[in-house]
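K.L.:
Got a sequence here, can you build the structure:
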Amino acid sequence: MAALAAEGVLAKASLIDAKPFHYGGSVSNRVRAADCLAAAAWYEAGNDPVGQRAVIQTVINRVNHPAFPNTVCGVVFQGSELSTGCQFTFTCDGSLARRQPPKSSWKKALALSEDALNGFVDTSIGTATHYHASYVNPWWSSKLERLTSVGPHIFYRWAGARGSFRKQAFFGTEAEYRELVRKSTERGAIGPGLEDGEIDQDLANLHGDGLVPGTRTPTVPVSNAIFMQVGDASASGRWAISAMKACEGRRACQVLGYGDGGKVQANQQRSASERDRPLFLFVRDAASSMNIALWDCERTSRPQQSQCLPTDRGALLNLMRERS
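P.N.:
Have a look, this model is predicted:
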């Protein structure tokens, strides 16, 4: 999810629970709002109910904030008509056309959405209006108040008066979810299928070949895995961007990064169980629709332990198994 610009560098803030949200629109508008909330929950957090509640609460918090649209669908699809700038990347990167949630998963996400429209408050993120994946460092992260982490996401809010909410006095007309999906599909995939739009700014800095400094063109071997050479450790966060670009259009994907071309070529010829420990590993899991990026923290510095490859060989091999 892309964040809007903010001013002032601020430290981590204390959590303050959001107020219960009771949807005041018509029955038809409520149905549309629930659909948009469920879509945001599933496409942003996969089948993880904890992560889904956090995403849903973020959307509700935005509806209650004067800087954002005063409808749920307006918040979720804000900027989706733009090639860059969509607030939730799944609305403009082709995800809505490439993958759809199973009926059982949709029902669960819809139930959590209905809870939120009936006043349920997820206290895990407080009044957060912004978040990003923990494996990237977007330009705006130091300019907002950091609140907390939930799963692979870090949550933020604006400071001071700018973070204030409006009174629930009016709800605009919700757009029809199917129509929003149709328009998104017609525009086609314009991005790399990233999990969070906060990487849009980084994508704007990519070289013409679609890669960034410190990486070379990924190659697709006989196996389903993708291999790429990674370079400058100081830009290691950008390895994840290159990996997600390489996985564009794939429901399941695995990218392994090694520090030199010889390592890349050698490991391309090996089975998954025989491959060397990579410097970087990206996995997209089709079953859960989640992306995960991990680094070898013995050779690359990362801000959180949760971003490190497991030291246990068995656990590592499980992550490195072939995806299809």
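K.L.:
alpha carbons only for contacts and neighbour counts from here, please
P.N.:
Fine.
K.L.:
which residues in the stretch 101-250 of the chain form helices?
P.N.:
Secondary structure of the stretch 101-250 of the chain (DSSP state H, counting those that start in this stretch): helices at 103-117, 177-187, 200-203, 237-246.
K.L.:
Can you check which of these gets nearest to Gly163?
P.N.:
In terms of CA to CA, the element of the helices of the stretch 101-250 of the chain nearest to Gly163 is helix 103-117, at 20.6 Å.
K.L.:
what's around Ile60, how many residues?
P.N.:
By the criterion of other CA atoms under 10 Å, Ile60 has 28 neighbours.
K.L.:
how about the strands of the chain, start to end?
P.N.:
130-133, 145-150, 153-157, 226-229, 253-258, 280-285, 290-295 (DSSP state E).
K.L.:
can you put those strands in a markdown table and add distance to Gly25?
P.N.:
Shown next, in a markdown table, are the strands of the chain (distance: least, CA to CA, whole Å):
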| stretch | distance to Gly25 |
| --- | --- |
| strand 130-133 | 25 |
| strand 145-150 | 30 |
| strand 153-157 | 26 |
| strand 226-229 | 48 |
| strand 253-258 | 41 |
| strand 280-285 | 37 |
| strand 290-295 | 32 |
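K.L.:
Just send these back as CSV, with mean neighbour count and distance to Arg187 too.
P.N.:
As requested, the strands of the chain are arranged in CSV below (neighbours: other CA atoms under 10 Å; distance: least, CA to CA, whole Å):
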stretch, mean neighbour count, distance to Arg187
strand 130-133, 26, 25
strand 145-150, 20, 32
strand 153-157, 24, 28
strand 226-229, 24, 28
strand 253-258, 25, 24
strand 280-285, 23, 24
strand 290-295, 22, 24
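K.L.:
pretty sure Asn291 contacts Val255?
P.N.:
No. Applying CA atoms under 8 Å, one finds Asn291 not in contact with Val255, separated by 11.2 Å.
K.L.:
Find residues that contact each of the two.
P.N.:
Phe282, Val283 (CA atoms under 8 Å, 6 or more residues apart in numbering).
K.L.:
Quick one: closest of the strands of the chain to His65.
P.N.:
Evaluated over the strands of the chain, closeness to His65 peaks at strand 153-157, with 10.8 Å, by CA to CA.
K.L.:
Need the residues that contact that closest one.
P.N.:
125, 127-134, 141, 144-149, 163.
K.L.:
pull the longest helix from this structure.
P.N.:
Ranked by residue count under DSSP state H, the longest helix found in the chain is helix 27-45.
K.L.:
ok, and for it, which residues are buried?
P.N.:
Buried residues in helix 27-45, counted by 16 or more other CA atoms under 10 Å: 29-45.
K.L.:
how about this one, so we can line them up?
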Amino acid sequence: MQTREAALAPPEPRRPAPLYLRIVIALLALVAVAVPVLLVSNTPRTVVHKRPPVVISKRVVPKQELPPVDPLKLQEVAPEDARAINAAIPFSTLPNPAARAFHLSGAADSQARAVDCLAAAGYYEAGDDAKGQRAVVQVIINRMRHPAFPKTICGVVFQGSERSTGCQFTFTCDGAILRYSPSPAAWQRARDVARAALDGSVYRAVGHATHYHTNWVVPYWSASLEKITAVDTHLFFRWTGWWGTPPAFTRGYAGVEPNVPQMARLSNAHQGDTTNPLEAALQGDGSLIDPATIPDSAVPNPVGAGLDANHFLVVLDKKMNADAFAALAIKTCGERLYCKFMAWTDPKQKPAKLPATPAQTAAMSFSYLRDQAQGYAKALWNCGQFKRPSPLQCMRVQPPALAPVATVQPGAAATPLPDTKSAVAGPAPLTGVRRKTDPAPAAPKPQISLSLPVVNASPAPRPAESH
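P.N.:
Now for the predicted structure:
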């Protein structure tokens, strides 16, 4: 039995932990603190990219104002951000009617150039994919029918290609068409798609779309247009308001396709046609001048508007680039099936009305004639005033018209010559022919019967060619 004294005695003190155990515990505590610190301090920082805001334009271009055609300028965003931005733009809930069928016209060589330009756009924009190509070529045909774009297939495809930042289709200005070519089989498939579209086939899904882009890029114009459909990874847009409706797509086809040097590697039709003056006119020194770049304010009124709306008499600005004369003529003629454009740099030589005199025709600086019923279009320069790269672009130079020589009939009195000091000296007068200005004879003489040969007036020389 424990005694009372034993119960009241203090407990014995605990022995301290061994030194090695205390060292182990301290190390564990240090590791528990140090490891999280090291992990946090060495973890890569996450960079948060600020997405540009999607701004939906509320402005609708009125019918009286032609909408501007902006180049394909892209926002600098990562592909994953671009997909999110594009997904945030809603599809239009308005009807999406199909475009009308288009049937290509014009000369065989011009048609071949149109087919190949359209095939190149389909292949380089959509790859070897028939559905994507059909969507792309439908947009190009839609553009050709819209007043804001050129009136040829090749003109639409290569619009702005002379500027590295102004092209409408990327492959025309980034060198893709020169870096690689489709295989013969792929090129034939692209040409078949293009030919079908130019022969009345319509890709209904894209309606009247005039713009498109892939979903991994964001053009600056995308949020201001109506997004109407998607074909695989391509998104298609049309203008808001009246300019995106079927009545806006009524412009006619110019009927003459330009030769595009970039297409020479793919197309025999674009190897160059030196027999086509209009083609040379459109190219000038090798650069394509688009009639759509001519402002509406520069388009003159026809002769006697309402009476003769197919003829134009124009005074050209002497500072104007001669390469732009053809573009001005084509823009002036617009959709007319027949049009005659005659221009002078000297306003004193321009006739007030037709027909022009031989002297006025010889002084003409430029002329353009279109007769679409005959598949004909021709542009000519006065090469005495403007140097051209080819003589086929030149009007025929003719000597100025001479005053006609009077016709003298046998037995008839000769027509007196004008007695002016400024008159140009003519041939020596015939001897034995009495004139009113001759002094009276001293004594009457017997009547002399003259038997002169008939002198016919020379025909007036042909004026400079003006169609």
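K.L.:
Let me know which of the strands of structure 1 is the nearest to Val9 of structure 1.
P.N.:
From the strands of structure 1, taking CA to CA, the stretch that ends up closest is strand 145-150, at 7.9 Å.
K.L.:
Arg238 of structure 1 maps to what in structure 2?
P.N.:
Taking TM-score structural alignment, Arg238 of structure 1 has no aligned residue in structure 2.
K.L.:
okay, now Arg238 of structure 1: neighbour count?
P.N.:
Neighbour number of Arg238 of structure 1 under other CA under 10 Å is 25.
K.L.:
quick revisit: for the strands of structure 1, which one sits closest to Pro101 of structure 1?
P.N.:
It's strand 290-295; of the strands of structure 1, that one is closest to Pro101 of structure 1 (CA to CA) at 12.2 Å.
K.L.:
what residue of structure 2 matches up with Asn70 of structure 1?
P.N.:
When structure 2 is aligned by TM-score structural alignment, Asn70 of structure 1 is paired with Lys151.
K.L.:
Enumerate every residue touching that match.
P.N.:
Applying CA under 8 Å, 6+ apart, the residues near Lys151 of structure 2 are Met144, Arg145, Arg251, Gly252, Tyr253, Ala254.
K.L.:
one more time with 6 Å
P.N.:
By CA atoms under 6 Å, 6 or more residues apart in numbering, the contact list for Lys151 of structure 2 reads Met144, Tyr253, Ala254.
K.L.:
ok, the last one - contacts?
P.N.:
Taking CA under 6 Å, 6+ apart as the definition of contact, the neighbours of Ala254 of structure 2 are Lys151, Thr152.
K.L.:
Ok, the first one next?
P.N.:
Taking CA under 6 Å, 6+ apart as the definition of contact, the neighbours of Met144 of structure 2 are Pro150, Lys151.
K.L.:
Against Met342 of structure 2, how distant is it?
P.N.:
26 Å (CA to CA, to the nearest Å).
K.L.:
list the helices and strands the longest helix of structure 1 packs on?
P.N.:
Applying 3 or more CA pairs under 6 Å, 6 or more residues apart in numbering; DSSP states H and E, one finds that helix 27-45 of structure 1 contacts helix 49-63, helix 72-76, helix 103-117.
K.L.:
The shortest one: average distance to aligned residues in structure 2?
P.N.:
Put plainly, it is helix 72-76 of structure 1. On superposition with structure 2, the mean distance recorded for helix 72-76 of structure 1 (mean CA distance after the TM-score superposition for structure 1) is 0.2 Å.
K.L.:
Not counting sequence-adjacent ones, nearest residue to the aligned partner of Thr123 of structure 1 in structure 2?
P.N.:
Correspondence of Thr123 of structure 1 to structure 2, assessed by TM-score structural alignment: Arg204. Nearest residue to Arg204 of structure 2, sequence neighbours excluded (CA to CA, 6 or more residues apart in numbering): Ala98, at 4.7 Å.
K.L.:
For that neighbour, give its distance to Arg370 of structure 2.
P.N.:
Distance of Ala98 of structure 2 to Arg370 of structure 2, given as CA to CA: 31 Å.
K.L.:
Which of these two has more residues huddled nearby?
P.N.:
Neighbour tally, Ala98 of structure 2 and Arg370, criterion other CA under 10 Å: the higher count belongs to Arg370, 25 against 15.
K.L.:
Regarding the more buried one, what is its secondary structure?
P.N.:
strand (DSSP: H, G, I helix; E, B strand; the rest coil).
K.L.:
how far away is Cys73 of structure 1 from Ser95 of structure 1?
P.N.:
Cys73 of structure 1 is 17 Å from Ser95 of structure 1, by CA to CA.
K.L.:
now do Ala240 of structure 1
P.N.:
Distance, Ala240 of structure 1 to Ser95 of structure 1, by CA to CA: 18 Å.
K.L.:
before we move on, what about Gly172 of structure 1?
P.N.:
26 Å.
K.L.:
Can you pick out the residue with more neighbours from these two?
P.N.:
Per other CA under 10 Å, whichever of Gly172 of structure 1 and Ser95 has more neighbours is Ser95, with 25 against 14.
K.L.:
Spit out the contact partners of the equivalent of Glu257 of structure 2 over in structure 1.
P.N.:
In structure 1, the residue matched to Glu257 of structure 2 (TM-score structural alignment) is Glu174. Contacts for Glu174 of structure 1 (CA under 6 Å, 6+ apart) come out as Asn29, Thr71, Cys73.
K.L.:
Spatially nearest residue to Ile153 of structure 2, not counting backbone neighbours?
P.N.:
Ile153 of structure 2 sits nearest to Ala114 (CA to CA, 6+ apart), 5.6 Å away.
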